[in-house]
Structures are given as C-alpha cells and as structure tokens.
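A.B. asks: all I have is the shape, not the residue letters:
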C-alpha cells in the first residue's frame, strides 16, 4: 500500500465521503493498484479514522466498480477488464448518441456558446498535464449536451453511468497522444450541433466513444 495516502479533508463533507474521495483518487491515480487489498484496519490507521467510515467508503467504491469483495479474502481494488469496459462503454455509446441527437434540436444559442467555451477550456486543460483537471473539463463538455436534452431522466441515467466510466476516462486521458484526437472529436460534435445535423452529431459521438474504447482496450492489455 502506498505510503503517500493522506486524508483529503473537506469540512463540508461527512467523514465517509472524505474517506471515499481519498481512496477513489488514490485508485484513479494508480497509487492503489488493481488487486491490492483494502484492509479496514490498515486503512483506518493510515488515515487516522475508525473502521466505520472505511467500511462505508469501500461499499461506495464497490458501487462505482472500483472495488470488489472476494469471499474469505475481503475487499480489494477492482481489476480493469476488457469485458467490464465494453459493457460500460456499450451503454454509454447508446445514451450519449441519444443525448446528442435530442440536444441537436433542443439546444439553445446560449448553451451552444457555453459548449464552445468549455471546448476551449478543455483545450487549455490539456496543456496543464493535470489529468484530474482534464477529466473534469471533458465531463463538463458532455454535461452541457446532457442538460440541453431537457430530459431529467436521461440526465440521471447518464450521471449514474459517468461514475462507472470515470476510471476508463482517466486511463485514456493519461496518454497525451490522445489529446489531438479528442480535441478534433469535440470540434466535430460542436460543429454538428451548430448545424442542427442529427445524423452528423450521432456519427461524431459514435466515433468519439469508439476511439476511447479502442485506446482503453490497448491500455488494459498492456497492464495484464
């Protein structure tokens, strides 16, 4: 277990959520490795908390697919597999294409301008070498499209799915060679939305998700 694990305190969050965010970030950064055991006593001692928030945080990690409990062994950091990635991105592809198609007809001029601004923010973030910041900018780009659907049920489904794909998004964004492709894909999506071209925006979103899936597959294979 990494010696650099320290509690990321936030006075406005319950301790359970603080522990969860700390462990989540450590997993996404690779400080806690796939297959590494999440031992309650050891984590509690390292973070200076009781076992209760550790146990609750591990349950939350399991809901995101970042941890798994093995019978007679305990909890450990979940391993990334091609099957899990394909299952998640298969759903994401369908929902993102649907969201883009609906947004194409409902997006306001103000939302289009907001999307244009966030697209530029993403470009700037890629120069920061801060994967967390880049991931947040990418999430924000898609969030504008989701909200533009005006369909709260769809937005809720996409938000729940977002937590499950975050790990794959981070792995993808660790590779700087992917940034030019991503920037071009965002540009194609924005152009199709401005043109109100549903076929084109669905095609652009499909390419966007497919390229990510292919890249993450290679990353997973290299780690096996």
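C.D. replies: Nice, I can see it. Bear in mind that the values here come from a model prediction, so they are computed numbers and not experimental data.
A.B. asks: can we go C-alpha only for contacts and neighbour counts from here?
C.D. replies: Noted.
A.B. asks: grab the nearest non-local neighbour of residue 194.
C.D. replies: Excluding the flanking residues, the one nearest residue 194 by C-alpha to C-alpha, 6 or more residues apart in numbering is residue 112, at 7.1 Å.
A.B. asks: for the one you found, what are its contacts?
C.D. replies: When contacts are counted by C-alpha atoms under 8 Å, 6 or more residues apart in numbering, residue 112 touches 190, 193, 194.
A.B. asks: which SS class is it?
C.D. replies: helix (DSSP: H, G, I helix; E, B strand; the rest coil).
A.B. asks: buried set for the helix or strand hosting residue 120?
C.D. replies: Under the criterion of DSSP states H and E, residue 120 resides in helix 109-125. Using 16 or more other C-alpha atoms under 10 Å as the test for burial, helix 109-125 gives 111, 112, 115, 116, 118, 119, 120, 121, 122, 123, 125.
A.B. asks: quick one: secondary structure of residue 128?
C.D. replies: coil.
A.B. asks: for the protein, which segments count as strands?
C.D. replies: 67-70, 74-77 (DSSP state E).
A.B. asks: and of these, who's closest to residue 147?
C.D. replies: Nearest of the strands of the chain to residue 147, taken as C-alpha to C-alpha: strand 67-70 at 29.8 Å.
A.B. asks: what helices and strands are in contact with the closest one?
C.D. replies: helix 51-63, strand 74-77 (3 or more C-alpha pairs under 8 Å, 6 or more residues apart in numbering; DSSP states H and E).
A.B. asks: next one for the comparison:
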C-alpha cells in the first residue's frame, strides 16, 4: 500500500465499498463524485483506481469510464481452482507443522461464533485458517500468487455469506478441517478442505444467479 495518506483514504473507501457490495458489479465509478464526497482531489482517487484495477476489482473501458468489475463464472472457477491447487499443496507440509496450540485456539475462536456476533468475526476466522495453511506451505512464490487473489477472495467471501446459513455451515466445515489436521490425517484434511471450497463456490454461483441484474457477468 502507498504511503500517500490521501490515496489510502480513497483506496480504503472504494475497496470496502466494492467488497461489501455497496458498489455493485457493473456500477460506474466517477472520479469527481468520489473526490467531492471524500474532500480530496481527483489525483489520489485516480491512483486508488489504478491499484484496484490491478486487483481486478474495477475496470476501465476507453470512451465509457471506470466500472466495478463484474463477477464472471469463469473468474470464480479460476480463483477456486487456484485455491484448491495452492491450499492442497500447502496442506502437505502444514498438516505436520501447525501446532496443537494453534489448532485449539482457532477451534475455540470458531466455536465461540454465534448469530449475535458480527459477520466480520467470521471473516477473520475464515481468513486466519486459510492463511495459516498457506503460511506453513513454505513456498514463497506460491504464497505470492495466492496473495494476489486476496482482494477478489474478500469480495467473494462476502457474496458467499449472503447464502442462508452459509456462515454456520462454513464454521462447521472449518472445524472439520481443523479436526483432521489435528489428527495429522492428510487424506481426510484434504477431502474436508476441498468439500468446503466447493461448497463456498456453489454458494457464490447461487447468489450471483439470484442477483443476475447486478451480477450480470454470471448469466
């Protein structure tokens, strides 16, 4: 992230608006409107948009302007294909290196989640588990490419959560993954991980199809 504070203000506002669907897929983004609302010049807004374009959250169409990137089925397929490939590979070493203490703490955090807690707490737990697996993969290049999808994953994580009871189901799936890791059962942990990723992917497709006017890239 840039050390330019105004650019960061613009980036944070736009990033959060996109991943939380306050700005919907296909919605135009007008530099002047954003700069007026934030009380800053257009330059940091333009810089923030360049970064978001690199992260595949916005797109610039010559002669038309800048828009929130749509969610295409092919993009979701590609992202989850990469996730499965990277996380399965990382799990081969992570399953023997993640400590019982780390597992117990993560399971405790997951078990403490309930309907009264914010969805952000769930997102934090979800992110922590998958990042922990990747951390113990000990492959810097794989981690680099995995991290390049972070912004898109944050957006899709929240789309998936729109599915009724998806947060509760994901919490159960996470606990099953952690239990298998604690048993040091690679086959079982890989199976549970892939079932979880496939369920999340299916929930994203379901929500996008229901919202096809806003997620028209899914049609």
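C.D. replies: Cool, got the structure. Being a predicted model, the structure only gives us computed values, none of them experimental.
A.B. asks: after superposition, what is the TM-score?
C.D. replies: The TM-score (TM-score structural alignment, normalised by the length of structure 2) is 0.87; 210 aligned residues with a C-alpha RMSD of 1.9 Å.
A.B. asks: what is the burial count for residue 49 of structure 1?
C.D. replies: If you count neighbours by other C-alpha atoms under 10 Å, residue 49 of structure 1 ends up with 16.
A.B. asks: ok, and the closest non-adjacent residue to the equivalent of it over in structure 2?
C.D. replies: Mapped onto structure 2 by TM-score structural alignment, residue 49 of structure 1 lines up with residue 40. Leaving aside its sequence neighbours, residue 40 of structure 2 sits nearest to residue 6 (C-alpha to C-alpha, 6+ apart; 7.1 Å).
A.B. asks: how close does the residue mapped onto the one you found from structure 1 sit to residue 132 of structure 1?
C.D. replies: In structure 1, the residue paired with residue 6 of structure 2 according to TM-score structural alignment is residue 15. For residue 15 of structure 1, the distance to residue 132 of structure 1 (C-alpha to C-alpha, to the nearest Å) stands at 22 Å.
A.B. asks: between those two, point out the one with more neighbours.
C.D. replies: A count of neighbours by other C-alpha under 10 Å puts residue 15 above the other of residue 15 of structure 1 and residue 132, at 20 against 17.
A.B. asks: residue contacts, residue 197 of structure 1?
C.D. replies: residue 104.
A.B. asks: and it, what's its match in structure 2?
C.D. replies: By TM-score structural alignment, residue 197 of structure 1 lines up with residue 185.
A.B. asks: give me every residue that touches the counterpart of residue 146 of structure 2 in structure 1.
C.D. replies: Aligned by TM-score structural alignment, residue 146 of structure 2 pairs with residue 158 of structure 1. Listed by C-alpha under 8 Å, 6+ apart, the contact set of residue 158 of structure 1 reads 92, 95, 96, 146.
A.B. asks: report the separation between the first one and residue 213 of structure 1.
C.D. replies: Residue 92 of structure 1 is 11 Å from residue 213 of structure 1, where distance means C-alpha to C-alpha.
A.B. asks: by neighbours, which of the contacts of residue 112 of structure 1 wins?
C.D. replies: residue 193 (24 neighbours).
A.B. asks: please name the nearest non-neighbouring residue to that residue.
C.D. replies: Closest to residue 193 of structure 1 by C-alpha to C-alpha, 6+ apart is residue 104, at 5.2 Å.
A.B. asks: looking at it, that neighbour is touching residue 200, isn't it?
C.D. replies: No. Taking contacts as C-alpha atoms under 8 Å, residue 104 of structure 1 lies outside contact range of residue 200: 9.9 Å.
A.B. asks: so these two - more neighbours on which side?
C.D. replies: With neighbours defined as other C-alpha under 10 Å, residue 104 of structure 1 and residue 200 compare such that residue 104 has more, 27 against 19.
A.B. asks: aligned partner of that one in structure 2?
C.D. replies: Residue 104 of structure 1 maps onto residue 95 in structure 2, by TM-score structural alignment.
A.B. asks: so that match sits against residue 178, correct?
C.D. replies: No. Residue 95 of structure 2 is beyond contact range of residue 178, at 9.3 Å (criterion: C-alpha under 8 Å).
A.B. asks: how about residue 171 of structure 2, what's its match in structure 1?
C.D. replies: Aligned partner of residue 171 of structure 2 by TM-score structural alignment: residue 183.
A.B. asks: same check, this time on residue 207 of structure 2
C.D. replies: Aligned partner of residue 207 of structure 2 by TM-score structural alignment: residue 219.
A.B. asks: what does residue 65 of structure 2 give?
C.D. replies: The alignment partner of residue 65 of structure 2 in structure 1, by TM-score structural alignment, is residue 74.
A.B. asks: run a quick neighbour tally on that match.
C.D. replies: Count around residue 74 of structure 1 with other C-alpha under 10 Å applied: 12.
A.B. asks: how close does it sit to residue 58 of structure 1?
C.D. replies: Counting by C-alpha to C-alpha, the gap from residue 74 of structure 1 to residue 58 of structure 1 is 11 Å.
A.B. asks: so what sits against both of these two?
C.D. replies: residue 38.
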